[in-house]
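1. Dropping a prediction and its sequence here:
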Amino acid sequence: MPTITAIVVFQVLRRAGNFAIAKPIREVLFTVVPRENRYKAKNFIDTVVYLTGGQLGAWTFTGIAALGLGSTAVAVTAVPPSIAWLLISLWLGSRLEKRDDRARGGADAV
């Protein structure tokens, strides 16, 4: 029973974090994209990218389990993609800040 409780608690925390932090941050990245491109990109990301990512995650877990490895191997396998996502998000955030700084500087100069 403690395992189910832990899973429920972490799922609630993950979903709350996604809707409270991650989703709004992703939406900010789209503010610099023209409207038509924004809708095309968001639809593609919401369908193809998320569904493919979920499927790859399930296949990875199944593949690791088929090799006879346990949950530790699953956790270790998740570390490199997590680090990659962190680095990409930091890079995108810095690019957005630079773009905002340039936009403010251009507006102040006029």
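-> Done, it's in.
2. okay, CA-based contacts and neighbour counts for the rest of this
-> Noted.
3. What is the neighbour count of Gly106?
-> 10 (other CA atoms under 10 Å).
4. before we move on, which element is it in?
-> helix 71-109 (DSSP states H and E).
5. May I see the buried residues of that helix?
-> Neighbour-count burial for helix 71-109 flags Val74, Gly93, Leu96 (criterion: 16 or more other CA atoms under 10 Å).
6. State the distance from the second one to Ile4.
-> Between Gly93 and Ile4 the distance, using CA to CA, to the nearest Å, works out to 36 Å.
7. From the buried residues of helix 71-109, pick the one nearest Thr31.
-> In terms of CA to CA, no member of those lies closer to Thr31 than Leu96, at 9.6 Å.
8. Comparison target below:
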Amino acid sequence: VRRAGVGTTYGLMVAIIFSGIVVLGLWPVIVTLALVQILFRSGQFGTMKPCYDMLFSAVSEEQKYKSKNFIDTSVVRSAYLIGGWFFTLLKFIGLSIANITAVAAIGMLLLGYLGVDLGRRFERRGSRPTQA
């Protein structure tokens, strides 16, 4: 993260996870799912979580704890809920697992773009806290 920067690190992790989703779409078996989950979780806690925490260094301590708690509970859990509903909807309309992973890959690209953009904005701005 120190050498590549937050934006590039997010971009690399998104590329790796995107590749895993594509492979899962091509070979939808339990072994592939397990390998993609291992890849995702290790990347999430090894690189994406430190990058996520670094983004909060640009705000004051009070803003950090208020916003981080809200994001970690409300936003993330709502995203899990909506993702589950969306998966159920896609299965209900008759999409196969391969087609669902194609939709997930497109969503991953969109989220990846947002993560890279946020990381680059952070790097341009520096880690100085904003005034409340």
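-> Sure, I can see it. What you see is a predicted model; the values in this text were computed from it and never measured.
9. TM-score for these two?
-> After superposition, the two chains reach a TM-score (TM-score structural alignment, normalised by the length of structure 1) of 0.81; 101 aligned residues with a CA RMSD of 1.9 Å.
10. Stretch 33-50 of structure 2 maps to which residues in structure 1?
-> For stretch 33-50 of structure 2, the aligned range in structure 1 is residues 7-24, judged by TM-score structural alignment.
11. Figure out how far that stretch is from the centre of its chain.
-> Here stretch 7-24 of structure 1 is found 12 Å from its chain centre; the criterion is CA atoms, centre = their mean, to the nearest Å.
12. same question, stretch 52-68 of structure 1
-> Worked out by CA atoms, centre = their mean, stretch 52-68 of structure 1 lies 18 Å from the chain centre.
13. For it, grab the matching residue range in structure 2.
-> With TM-score structural alignment as the criterion, stretch 52-68 of structure 1 aligns to 78-94.
14. Residues in contact with that stretch: which ones?
-> Ile100 (CA atoms under 8 Å, 6 or more residues apart in numbering).
15. Near Val9 of structure 1, how many other residues are there?
-> The local packing of Val9 of structure 1 (other CA under 10 Å) involves 11 other residues.
16. Now name the helix or strand holding it.
-> helix 2-17.
17. Next secondary structure element downstream of that helix?
-> Per DSSP H and E, the first helix or strand lying C-terminal to helix 2-17 of structure 1 is helix 23-29.
18. mean deviation of that following helix from structure 2?
-> Aligned to structure 2 and superposed, helix 23-29 of structure 1 gives a mean residue distance of 0.6 Å (mean CA distance after the TM-score superposition for structure 1).
19. Report the buried residues of the helix or strand following that helix.
-> Downstream of helix 23-29 of structure 1, the first helix or strand assigned by DSSP H and E is helix 35-44. Neighbour-count burial for helix 35-44 of structure 1 flags Arg38 (criterion: 16+ other CA under 10 Å).
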